[in-house]
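Novice: I would like the atomic coordinates for the input below:
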Amino acid sequence: MKYRRLGRSALQVSELGLGTMNFGPATSESDSFAILDAAIEAGINLIDTADQYGGRLGVGATESLLGRWLAQDPSRRRRIVLATKVHEPMSEDVNDRGLSARHIQQACDASLRRLGVDHIDLYQMHHIDRAAPIEEIWQAMDRLIAQGKITYVGSSNFPGWFIARANEQASARRGLGLVSEQSLYNLIERRAELEVIPACQAYGVGLVVWSPLAGGLLAGGDSDPDGRRRSESSVATAAAYAEQLAQFGRICDDLGETPSAVALAWLLQRPGVSSAIIGPRRRDQLASVLRAPELRLDAETLARLDDIFPGPGPAPEAYAW
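Specialist: Prediction:
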């Protein structure tokens, strides 16, 4: 496994991170533990979760599962970069959601209890909250840092303008600000190249990619190795991209590599990417992508991929003169 700095911070994270959204509701606890063990053995140190994960088992269930895994061997905590998220509804309570200072404080305390740890390495805002003033958000995050409950702050699903606004406000407060943005990005979905990635690069924010295999569409024969269940919309997307996916498969055959490895290798050669989150439901799915950090695609292959899956181009040139 290889490691990269998380944005402009000095923190080193593995080029592949382990997403845990399926742990509990889709993958049994014993199988989840086996995947976690295998990931650590392979050198993956970024473990990503969220307070809302749990599916049919209820919100918080995945964090609780991770807490039980960590409790089995206290040395595991020192070996991982533990990341979780705040924003999504945790109950019917009108205040048990969003990015108010009250909810951030209470949600962090609840995550710490479920995880059984005294601090979270990377605390990520799961989504933009247009009702929450950025000053209020940073007040809450600064307090958590001062309390030793979190170390770094990241965002997820933020637009470029809010990444800029958040870090400008943090700078005015003499704070480090956001060190990472977790965004949807893959060969099929490249809109992050318009504004999000340029904003990340300008502010030294590391890009952590979710759904790098487009819900399994870029994985060839494996239906769902990046942890996104096939939905009606993804089936429709597969039909819409059938010809491009067939061409992609031929490139992978020419290289003698799996589609998953090629799609991940492409991401890891994109500017600004710190890590790509994989969400395997089985150990064999994890094993199938571990080669990706070692795979370097040559200029000809990268050009062929751009021809098949063209990006939107930079903003504003992509939509204006």
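Novice: C-alpha from now on. contacts and neighbour counts both.
Specialist: Fine.
Novice: any idea how far the residue minimising distance to the centre of the chain is from residue 108?
Specialist: Centroid-nearest residue in the chain, with C-alpha atoms, centre = their mean: residue 210, separated by 4.1 Å. Distance, residue 210 to residue 108, using C-alpha to C-alpha, to the nearest Å: 22 Å.
Novice: where do the helices of the stretch 151-300 of the chain begin and end?
Specialist: With DSSP state H, counting those that start in this stretch applied, the stretch 151-300 of the chain shows helices at 160-172, 196-203, 232-240, 242-255, 259-268, 283-289, 299-308, listed in chain order.
Novice: now the fourth one and helix 232-240, what's the angle there?
Specialist: Compare the direction of helix 242-255 with that of helix 232-240 by axes from the mean of the first three to the mean of the last three C-alpha atoms, to 10 degrees and you get 70 degrees.
Novice: compare with the first, here's sequence two:
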Amino acid sequence: MAGKISYIGSSNFAGWDVALAQSAATARHFMSLNSEQSLYNLAVRAVELELVPALRQLGIGLIPYSPLHVGLLTGALESAAKGHVRDESTLERIGAHRDQLEAYEELCRELGAEPAHVALARVLHNPAVSTTVTGATTSEQLGSNLGAPSVHLDGEAIERLDRIWPGPGEAPQAYAW
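Specialist: As a prediction, the model looks like this:
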């Protein structure tokens, strides 16, 4: 190994952190950031407010982690109804998001797609996203996740997902309008 750095990434930076890092790298003629890894999924969309616009402007790719929201977006409501979910914290999260999960899982059935595939496809639909960390714990889960790119989400499906799991919008419009 030559000890050369090919790519530089950050994790859990705010939009202004990324901008400062890029500015400092440019001023010193250093290699700049290529990617940012952050929590991002249908249920947790805070990065859309400032981070995603900053990444897009700076040409940096987003690599979301937990795109299935710790299993909540994998059909958890249906699994719980079948008695397959017994973990208390998961049952609490299902209870907290029951209305959204009912609408989400119904939409997935209408689309004829697995809920996990729809959740991954929605995250991958964001132009700032380069790839995602799925967090699969078994080879079966990993194999299943590979079906996500085949899910086509048209404009209507995206709009319905955004109504079920609303995001914050992008700054500055989200602040003022």
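Novice: picking that back up, so what corresponds to the residue nearest to the centre of the first structure in the second structure?
Specialist: Under the alignment (TM-score structural alignment), residue 210 of the first structure pairs with residue 65 in the second structure.
Novice: so that match touches residue 132, yeah?
Specialist: Yes: the pair residue 65 of the second structure / residue 132 is scored as a contact, 6.1 Å apart, by C-alpha atoms under 8 Å.
Novice: what lines up with residue 173 of the second structure in the first structure?
Specialist: When the first structure is aligned by TM-score structural alignment, the residue opposite residue 173 of the second structure is residue 317.
Novice: that match - that's part of a strand, no?
Specialist: No: with DSSP: H, G, I helix; E, B strand; the rest coil as the criterion, residue 317 of the first structure is located in coil rather than a strand.
Novice: now do the contacts for it.
Specialist: Counting by C-alpha atoms under 8 Å, 6 or more residues apart in numbering, residue 317 of the first structure touches no other residue.
Novice: tell me how far it lies from residue 194 of the first structure.
Specialist: Per C-alpha to C-alpha, residue 317 of the first structure is found 9 Å from residue 194 of the first structure.
Novice: any idea how far residue 187 of the first structure is from residue 146 of the first structure?
Specialist: When distance is defined by C-alpha to C-alpha, residue 187 of the first structure is 40 Å away from residue 146 of the first structure.
Novice: residue 273 of the first structure too?
Specialist: When C-alpha to C-alpha is applied, the distance between residue 273 of the first structure and residue 146 of the first structure equals 29 Å.
Novice: tell me which of those two has more neighbours.
Specialist: The residue with the greater number of neighbours, taking residue 273 of the first structure and residue 146 and applying other C-alpha atoms under 10 Å, is residue 273; the counts read 25 against 11.
Novice: quick one on the thing from earlier: how near is the residue nearest to the centre of the first structure to residue 166 of the first structure?
Specialist: Here the distance between residue 210 of the first structure and residue 166 of the first structure works out to 21 Å (C-alpha to C-alpha).
Novice: repeat that for residue 239 of the first structure.
Specialist: Taking C-alpha to C-alpha, one finds residue 239 of the first structure at 39 Å from residue 166 of the first structure.
Novice: neighbour-wise, which of the two wins?
Specialist: residue 166 (18 against 11).
Novice: spit out the contact partners of that one.
Specialist: By C-alpha under 8 Å, 6+ apart, the contact list for residue 166 of the first structure reads 134, 177-178.
Novice: again, 10 Å this time
Specialist: Each residue near residue 166 of the first structure by C-alpha atoms under 10 Å, 6 or more residues apart in numbering is listed here: 134-135, 137-138, 155, 160, 177-178.
Novice: residue 46 of the second structure now?
Specialist: Neighbour list for residue 46 of the second structure: 38-40, 52, 167-170 [criterion: C-alpha under 10 Å, 6+ apart].
Novice: alignment lookup: it to the first structure.
Specialist: Per TM-score structural alignment, the equivalent position to residue 46 of the second structure in the first structure is residue 191.
Novice: do the same with residue 11 of the second structure
Specialist: Residue 11 of the second structure maps onto residue 156 in the first structure, by TM-score structural alignment.
Novice: and what of residue 24 of the second structure?
Specialist: Residue pairing (TM-score structural alignment): residue 24 of the second structure is matched to residue 169 of the first structure.
Novice: turn the contacts of residue 46 of the second structure into CSV, columns for distance to residue 136 of the second structure and neighbour count.
Specialist: Rendered in CSV, the data for the contacts of residue 46 of the second structure read as follows (distance: C-alpha to C-alpha, whole Å; neighbours: other C-alpha atoms under 10 Å):
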residue, distance to residue 136 of the second structure, neighbour count
38, 17, 22
39, 15, 18
40, 16, 22
52, 25, 25
167, 25, 18
168, 28, 15
169, 29, 15
170, 30, 16
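Novice: which stretch of the second structure lines up against stretch 292-303 of the first structure?
Specialist: With the alignment judged by TM-score structural alignment, the segment of the second structure matched to stretch 292-303 of the first structure spans residues 148-159.
Novice: list the buried ones in that stretch?
Specialist: By 16 or more other C-alpha atoms under 10 Å, the buried positions in stretch 148-159 of the second structure come out as 148, 151-152, 157.
Novice: what does stretch 16-36 of the second structure give?
Specialist: If you call a residue buried by 16+ other C-alpha under 10 Å, then stretch 16-36 of the second structure has these buried ones: 18-19, 22, 32-36.
Novice: report the contact partners of residue 174 of the second structure.
Specialist: 49-50, 168.
Novice: ok, it to residue 168 of the second structure distance?
Specialist: Distance check for residue 174 of the second structure against residue 168 of the second structure: by C-alpha to C-alpha, it reads 7 Å.
Novice: overlap of the contact sets of those two?
Specialist: With the criterion set as C-alpha under 10 Å, 6+ apart, the overlap between the contacts of residue 174 of the second structure and residue 168 is 49-50.
Novice: can you report how many residues neighbour the closest residue to residue 102 of the second structure other than its chain neighbours?
Specialist: Here the nearest residue to residue 102 of the second structure in space, its sequence neighbours aside, is residue 77; by C-alpha to C-alpha, 6 or more residues apart in numbering that works out to 7.2 Å. For residue 77 of the second structure, the neighbour count with other C-alpha under 10 Å is 23.
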